[in-house]
Structure formats: C-alpha cells, structure tokens
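>>> Below is the structure, and that's it, no one-letter string:
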C-alpha cells in the first residue's frame, strides 16, 4: 500500500526530529575548548627593593600590554633556585597599560640547581575568553641569581655557626669622648667538620670602624669549636642630622665570608630594636646632635 502524502510528511518530520535530538546530544557530549594561551603583551618582571630583601619577598611585576583589560585569577613562579614554586592566589585586574607589583614570600633555596629558566604561570580571562599559560619573565637586575647565591651562602654558614648581634651596645664615657663596641657572638655548631672565614665586616652609611671604614678580621670559624666574641669598635660614619633621620640600612652589618665549600659573598645581620636604638643614641651623643628621634 502506497503511503499517503500526509503519512510521508509525518515520516519526514519524525526522522528530522530524531536527527535534531541526536545532534543536540552529540553537541552536549563535545569536549569543552581548552583555555587559550596568555594574550600577547602581558609581561612579567622579577625584582626586589631593599625592603623586600629584608622581608624575604620576591616582587613579580605583571603588566598588561595587550589591547584588552584582563582579570588574573592567580600566578605561580617556578625557578630552579627555589625548592618550591612561589604561588599567589589572590585575583587582580589590569586595565590596558596597567601594571602591578605582587609580593610573594621566598621559599628555601635549592643549591646546586640546574639551568632551567624561570617561568610565570598565569591563569585568568580576557573578555569572554579564558587563558592559562606561561610567560618567560625578565630579570634585569639579576635578582634570582643574587637571591640564590645569598641564600646558599647563608645555608652554608648556618651549618657551621650562628652569627648574632648583641641585644645592646657596649659603651664607655660620655659626649664626644664616648666609645662603643658591637660585641658580635659567633656560636659554632657542636659537631661537624665544616668551616668558614669571616674576611671582613663592612661599614655602613651610619657606622664605621674606629680606625677605618670597615673591620678586617680574617677570622676562621669551625664547627665543634668554642663560642667567639668579636668586639667591633664603632664610630659614626657621618655626623649630621640626616644620618639618623634618613637611615634605612645603617644598623645592618654586612659580613663578607668565604666558606670551606668554596662559596664567597656577603650576608647581613640586622640590629634588633634595642640595639638600633642604642646605636642611634650613640651617634647622637658622640656627634653632639642633641636628642635622637623617637621611633
């Protein structure tokens, strides 16, 4: 029996509906598109200011040089000089041409690391398009190399002995005749065969040695030895009111050290609040500057 025109129409509609349902089902099962790469023009730079050095933080400067605003959900820095990635999970937005400094606490060093280049992974979105990828950061001031060298030197030194500044300054006399000493205590580890030499302690913008700008020591320190007290005779490096008012790092002593495992460089030891106050009072009195500023 030949189907009627109406039956043929219903049949075509039914087949069309099935095809449409199947197409919708297949579309629903399709794999979502992967995030795009980081848009061209988004850059990262690694740096550190002097306060970041003291705070043990790395600054990641991210700048949006792309033609559209972007929203960053988070970033991760990987570098061979660190044992772990540096992660920042707080989102931020950048308009066109805008930059931002992100500060991240430094992890422990990875000494003897390979030559892999650092990367900054960025995830976020630009308009309706998500992105997730890496950019190679610039490091114009050699920040990573300096951090790695300093941290590994510090680790090598700490394995031999602790270098500690005193709680207070030791002084004699009054006024311009006053003299003072920073009694540095070096306490070796009880066991071990490692060693280092304190070559020199450098002067600062605020302090110098009584007989010169620095303290040449040539002092060898070995694990298993007895504690050593090193009296550093101190004089003001300058006698003007700005010496204290503008001071930033004048009470941080730089120790130049050579370790037995072949590392050479400088490690800093900071004065705590009490010693810093004593040093400011000393410079004020010996220089005849009047009352020291209240911190």
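On my side now, so go ahead. Model, not experiment: these values are computed from the prediction.
>>> CA only for contacts and neighbour counts going forward, please
Will do.
>>> All the strands of the stretch 151-295 of the chain, residue numbers only.
Assigned by DSSP state E, counting those that start in this stretch, the stretch 151-295 of the chain shows strands spanning 161-164, 170-172, 179-188, 195-201, 207-209, 215-222, 228-236, 252-259, 264-270.
>>> counting contacts, what elements does the fifth one pack onto?
This points to strand 207-209. If contacts are counted by 3 or more CA pairs under 8 Å, 6 or more residues apart in numbering; DSSP states H and E, strand 207-209 sits against strand 228-236.
>>> The strand it packs on: how far from the chain's middle?
30 Å (CA atoms, centre = their mean, to the nearest Å).
>>> picking up where we left off before, closest one to residue 126 among the strands of the stretch 151-295 of the chain?
Minimum separation from residue 126 across the strands of the stretch 151-295 of the chain (CA to CA) falls at strand 264-270, 43.5 Å.
>>> what comes into contact with that closest one?
149-150, 153-154, 163-165, 251-258 (CA atoms under 8 Å, 6 or more residues apart in numbering).
>>> Report the buried residues of it.
264-268, 270 (16 or more other CA atoms under 10 Å).
>>> Likewise for stretch 193-209?
Applying 16+ other CA under 10 Å to stretch 193-209 flags 194-209 as buried.
>>> ok, back up a step: present the strands of the stretch 151-295 of the chain as CSV; the columns should include distance to residue 144.
Output for those, formatted as CSV (distance: least, CA to CA, whole Å):
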stretch, distance to residue 144
strand 161-164, 25
strand 170-172, 38
strand 179-188, 29
strand 195-201, 24
strand 207-209, 29
strand 215-222, 29
strand 228-236, 32
strand 252-259, 20
strand 264-270, 15
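>>> can you tell me which of these comes nearest to residue 92?
Comparing these by their distance to residue 92 (CA to CA), the top pick is strand 264-270, with 34.0 Å.
>>> hang on, the earlier thing: output the buried residues of strand 264-270 in TSV, with distance to residue 56 appended to each entry.
Converted to TSV, the buried residues of strand 264-270 look like this (distance: CA to CA, whole Å):
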residue	distance to residue 56
264	20
265	18
266	16
267	13
268	12
270	13
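>>> what about residue 10, is that helix, strand or coil?
helix (DSSP: H, G, I helix; E, B strand; the rest coil).
>>> meant to ask about residue 132, not that
strand.
>>> Now find how far off-centre the helix or strand hosting residue 20 is within its chain.
When elements are assigned from DSSP states H and E, residue 20 belongs to helix 5-29. Centroid displacement of helix 5-29 relative to its chain, using CA atoms, centre = their mean, is 63 Å.
>>> and that helix, what does it pack onto?
Where contact means 3+ CA pairs under 8 Å, 6+ apart, helix 5-29 is not packed against any helix or strand.
>>> What are the buried residues along it?
Within helix 5-29, no residue qualifies as buried by neighbour count (16+ other CA under 10 Å).
>>> ok, then the element right after that helix?
Heading C-terminal from helix 5-29, the first helix or strand you meet, by DSSP H and E, is strand 42-47.
>>> Give me the packing partners of that next one, helices and strands only.
Counting contacts by 3+ CA pairs under 8 Å, 6+ apart, strand 42-47 packs against strand 57-64, helix 143-158.
>>> ok, structure two:
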C-alpha cells in the first residue's frame, strides 16, 4: 500500500512538471479584440494589446483560440508595445460556428524590455462587441446557406433618373433553421431607391428551393472624394432573422467586376468629369 502511495505521488509530481509554464502578463497590460470599420470588407480583426504599464513588451506571436472556431487565429510579429500605447495585431478570423459569447483565450508569446521570451494566457475583452458581432454574422451566413450575387448589375433609366439593381440567389442548406430575409441597407456609395426597393420580406427553408431577390439603389452621395476614398462601399448589409442567431446582418460583397459596374454607374449618374466639383472650383 505504501509503495502504491509513493508511485501515485511520483506520478502527480511528474504531471505537474509537464504542465503549463505560462506567466501572468506584466502589470498594466491588457488584451482586447476589435474589428475596425475598414476590416468589414474582409475577415480581418485585431488582437489589441494595451500597455498601461511601465515597461515595453515585444510580442512575437498572439494566438486566439475559441470553442467557436475550427482553428486558432494567429498573429506573427514582432510588434513592440511601448508604455502608454496600444497596438493592433491584425490577423484573419476563421469562419465561426454558432454559439454564445466569444468563448476565447489569447496566448501571447513575448519578451519584456528585450528579456527572455515568455508566454501568458489571458481572457480578452470584446472592444465595442465588434468581434462578437463578427462571429454572429458567421453564424447567420452559415444558417442562410450559399449566397451568390449576379455577375451583371442592371442600370435602368438615364441621367439623374438612373438606378442600379443588384440581384442575388440564396440556396438554403439541407438542414438547419428557416431564415427570414428582411431587407438590404445602403453603404457610403449606395442608398436604397426607396424603402420598398430594398425590402425583401421572404423566408428560406432548409432543403427548400433557391430564392432569388433583386434590390435597387441610387447614389448615396454624388461626391467624387467619397467615392475615391471609400473603404466599405463594396459591401452592403443584408438583414436576417432566425431562431439560430436572432437578428444579424451579413454582407453582400461585390467582386471587382461588380464594383467596376457600380463606379461606372456612379460616374454617369453623378456626372463625374462632366459637372464641376465645387470643392475644386476655380
């Protein structure tokens, strides 16, 4: 019996020696997640390291793990975070599963004041709730199924009366929950021609027939500077509702040939190159 106890104690000691050797993050250092506006056009987000401490840290790697992700999202540095600063470590988010909350940890590999490399595991906060909304959009897209925008956008009318219409097809998955397509909203470039012109109010059923819808827009602003400097006009939000995720938008994402058609429409409708821009008037 005594020999068995000794063996059990030895096994416990060996297990402890092989455990997690992480350390606490330096005092004043916190980690939060954020997706900034310009990253809405892709799958980028940031692990934001905030240093309110008194020493600089150099991050070699930041690894976000979540029960809602099929694999970790990894940032590879180095990135130096000086005292009194915050730095966005930008990386790509794998498509998230449906679920609740972030269910996430961040594992930082870093050094303090150019010392030896250590690791810390922290629970990040969700700055402004932006990454939680990102995951919710993934859940909504997964529940909705396959969405394909028509290659050719349709311009109707001429001059200041011209509109542009976007058609798209949704093919529901074989299993899941029904999804109600509410409406499509505008962007910095495009505004709904009217409430009715971008209202869909139709529901898909799992395993059901594909749904085709068309929505119609006019320019949001005839300002050449807005068009030239735009970062998010290449997407428009499609509002969805379902038991699986509640209420959430997903984004209709225009490919380059479709964006070119939108820019051509805006140039013609707004008279770019034909009408004097008041900001550049002589």
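Structure received. Since we're looking at a predicted model, the values are computed, not measured.
>>> Mind checking the TM-score on these two?
Once superposed, chain against chain, the TM-score is 0.76 (TM-score structural alignment, normalised by the length of the second structure); 255 aligned residues with a CA RMSD of 3.0 Å.
>>> quick one on the thing from earlier: tell me which of the strands of the stretch 151-295 of the first structure is the most buried.
With neighbours taken as mean count of other CA atoms under 10 Å, the strands of the stretch 151-295 of the first structure reach their highest mean count in strand 207-209, at a mean of 22.
>>> what's the matching range in the second structure for it?
Aligned using TM-score structural alignment, strand 207-209 of the first structure spans residues 190-192 in the second structure.
>>> what does the matching stretch contact?
For stretch 190-192 of the second structure, using CA under 8 Å, 6+ apart, the contacting residues are 185-186, 198, 215-221, 233.
>>> before we move on, the earlier item: using CSV, lay out the helices and strands packed on strand 42-47 of the first structure together with mean neighbour count.
Output for those, formatted as CSV (neighbours: other CA atoms under 10 Å):
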stretch, mean neighbour count
strand 57-64, 21
helix 143-158, 18
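>>> And the ones you listed: which comes nearest residue 221 of the first structure?
Nearest to residue 221 of the first structure among those is helix 143-158 (9.6 Å), distances taken as CA to CA.
>>> Check the gap between residue 161 of the first structure and residue 208 of the first structure for me.
Distance of residue 161 of the first structure to residue 208 of the first structure, computed by CA to CA, to the nearest Å: 25 Å.
>>> Give the burial count for residue 207 of the second structure, as a bare number.
Using other CA atoms under 10 Å, residue 207 of the second structure is surrounded by 14 other residues.
>>> what about it, distance to residue 224 of the second structure?
45 Å.
>>> Let me have the helices and strands packed on strand 42-47 of the first structure in JSON lines, extended by distance to residue 5 of the first structure.
What follows is these, written out as JSON lines (distance: least, CA to CA, whole Å):
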{"stretch": "strand 57-64", "distance to residue 5 of the first structure": "65"}
{"stretch": "helix 143-158", "distance to residue 5 of the first structure": "80"}
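>>> And those: which comes nearest residue 290 of the first structure?
Shortest distance between residue 290 of the first structure and these, using CA to CA, is found for strand 57-64: 36.9 Å.
>>> with the second structure superposed, average distance for that closest one?
Comparison of strand 57-64 of the first structure with the second structure after fitting gives an average deviation of 2.0 Å (mean CA distance after the TM-score superposition for the first structure).
>>> Over in the second structure, find the residue span that strand aligns onto.
Under TM-score structural alignment, the match for strand 57-64 of the first structure is residues 44-51.
>>> what's that stretch in contact with?
Applying CA under 8 Å, 6+ apart, the contact partners of stretch 44-51 of the second structure are 28-36, 39, 62, 81-93, 131.
>>> Run the chain-centre distance for the helix or strand hosting residue 7 of the second structure.
According to DSSP H and E, residue 7 of the second structure maps onto helix 2-17. Here the centre of helix 2-17 of the second structure is set off from its chain's centre by 48 Å, with CA atoms, centre = their mean.
>>> again, but for stretch 192-211 of the second structure
Relative to its chain's centre, stretch 192-211 of the second structure lies at 23 Å (CA atoms, centre = their mean).
>>> Also stretch 74-83 of the first structure?
Chain-centre distance of stretch 74-83 of the first structure: 11 Å, with CA atoms, centre = their mean.
>>> gap between the two ends of it?
First-to-last residue span, stretch 74-83 of the first structure, CA to CA: 20 Å.
>>> for that stretch, which positions count as buried?
So for stretch 74-83 of the first structure, counting by 16+ other CA under 10 Å, buried means 74-82.
>>> neighbouring contacts of that stretch?
Contacts of stretch 74-83 of the first structure with the rest of the structure, by CA under 8 Å, 6+ apart, involve 84-92, 106-111, 113-124, 144-145, 148.
>>> Kindly report the same for stretch 165-176 of the first structure.
Stretch 165-176 of the first structure is contacted from outside by 178-185, 269-272, 274-275, 278-279, 285-288, using CA under 8 Å, 6+ apart.
>>> Return the residue of the first structure aligned against residue 94 of the second structure.
Residue 94 of the second structure maps onto residue 107 in the first structure, by TM-score structural alignment.
>>> For its match, pull up the helix or strand it's in.
Under DSSP H and E, no helix or strand contains residue 107 of the first structure.
>>> Look at it and say how many residues are nearby.
Residue 107 of the first structure: 15 neighbours (other CA under 10 Å).
>>> With residue 88 of the first structure instead?
By the criterion of other CA under 10 Å, residue 88 of the first structure has 17 neighbours.
>>> ok, now which ones touch it?
74-76, 102, 104.
>>> Tell me which of these persist in the second structure.
Using both residues aligned by TM-score structural alignment, their matches' CA atoms under 8 Å, the second structure keeps these contacts from the contacts of residue 88 of the first structure: 74-76, 102, 104.
>>> How much space separates residue 181 of the second structure from residue 237 of the second structure?
From residue 181 of the second structure across to residue 237 of the second structure, the span is 11 Å (CA to CA).
>>> Sorry, slip of the keys, the one I care about is residue 204 of the second structure.
18 Å.
>>> Could you do residue 136 of the second structure as well?
Between residue 136 of the second structure and residue 237 of the second structure the distance is 14 Å, computed by CA to CA.
>>> equivalent range in the first structure for stretch 259-270 of the second structure?
Taking TM-score structural alignment, stretch 259-270 of the second structure hits residues 276-287 over in the first structure.
>>> Can you pull out the residues in contact with the matching stretch?
The contact list for stretch 276-287 of the first structure (CA under 8 Å, 6+ apart) reads 168-169, 174-178, 180, 235-236, 239-240, 244, 251, 290-292.
>>> Which among those count as buried?
Buried among the contacts of stretch 276-287 of the first structure (16+ other CA under 10 Å): 168-169, 180, 235-236, 244, 251, 292.
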